[in-house]
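Colleague: coords below, sequence missing:
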């Protein structure tokens, strides 16, 4: 084997969405075979949005869209951030000096020990969001961050019953 060859592995591409101030959603949206660097580059290049409905999620990318049903729990994970942050601020209205001081304002730094996965299905999350933001029939959000998780070829069976797609570089 040549020293410049990199090992090809299988990765689950993950996108994290900020649904509400303290609710995030991680979604596995594709499988990719290649190096970790290639998988990260691909995951970072896929711009997506997510809509939370009462009984399903709708994931939209520039080239595709798909539905994740409530029963596909292995594809998504809701996360709650219990940190107490100050109210959101429109940074466009701040001066450069105010923006600089805001970056160092420790009130906006969260404690990771206060962030935890919750065992919610889509219906439970929808009910929670409906109580926090009443009067909405769906909740739309854009991508917050992305990542990849190595998946062994033996564990791929876990994802066979879902609509995960092989993601190829375009």
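Modeller: Nice, I can see it. Predicted model only: the values in this text are computed from it and were never measured.
Colleague: make it CA atoms for all contacts and neighbour counts henceforth
Modeller: Will do.
Colleague: could you point out which element follows the strand or helix carrying residue 12?
Modeller: Secondary-structure element containing residue 12, defined by DSSP states H and E: strand 9-20. Helices and strands here follow DSSP H and E; after strand 9-20, the next one along the chain is strand 23-34.
Colleague: which of the residues in that following strand are buried?
Modeller: Using 16 or more other Cα atoms under 10 Å as the test for burial, strand 23-34 gives 23-33.
Colleague: The structure to be compared is supplied as follows:
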């Protein structure tokens, strides 16, 4: 019989990734498939500190100060870009709102971005970089810092885990 602590510490295979964004451009980066515990898989997802998009590559900086460089020749399959197609609304100064107005704003669907508002694009790194330069009139900007949006830990099914295990022997 399984109890919660036994199940929590069991190792399984997980696909781990993060999503980072800059304005209306989002980057989904798959960190890999890991055979570990659920808690450690989440720690892996949370280990990314920041992502910097440069003209022809990205740098992923981890919280332990390690980094990796991704370009279109190396790890191209590990990332994809999505663009928010929802029309932008003007910024709102929250400090002038009453408590009731703030509560209404939080529930205002016009400011909430959903999956339906996102469009996947098959861009390489250079295209994404030029898009941000043009979209935000930042032609002289040498890099764009992406900020955390979300992370994911997806358990692989037992059947897939067995296939992966057999493939590695």
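Modeller: The structure has been received and is ready for your questions. Please read all numbers here as calculations on a predicted model, not as lab measurements.
Colleague: quick one: TM-score?
Modeller: Once superposed, the chains reach a TM-score of 0.76 (TM-score structural alignment, normalised by the length of the second structure), with 153 aligned residues with a Cα RMSD of 2.5 Å.
Colleague: List the residues that contact the spatially most central residue of the second structure.
Modeller: The geometric centre of the second structure, computed from its C-alpha atoms, lies nearest to residue 19 (Cα atoms, centre = their mean), at 0.7 Å. The contact partners of residue 19 of the second structure, taken as Cα atoms under 8 Å, 6 or more residues apart in numbering, are 26-29, 148-151.
Colleague: And residue 147 of the first structure, by the same measure?
Modeller: Here residue 147 of the first structure is in contact with 13-15, 40, 43-44 (Cα under 8 Å, 6+ apart).
Colleague: Tell me how many other residues crowd residue 86 of the first structure.
Modeller: Residues contacting residue 86 of the first structure under the criterion other Cα atoms under 10 Å number 8.
Colleague: element containing it?
Modeller: Assignment of secondary structure by DSSP H and E places residue 86 of the first structure within no helix or strand.
Colleague: Pretty sure it sits against residue 107.
Modeller: Yes - contact between residue 86 of the first structure and residue 107 holds when scored by Cα atoms under 8 Å: they sit 6.7 Å apart.
Colleague: Quick check: of the contacts of residue 147 of the first structure, which lies closest to residue 124 of the first structure?
Modeller: Using Cα to Cα, residue 15 is the member of those that lies nearest residue 124 of the first structure, at 20.3 Å.
Colleague: I figured the closest one was touching residue 142, is that so?
Modeller: No - between residue 15 of the first structure and residue 142 there is no contact under Cα under 8 Å: 9.8 Å.
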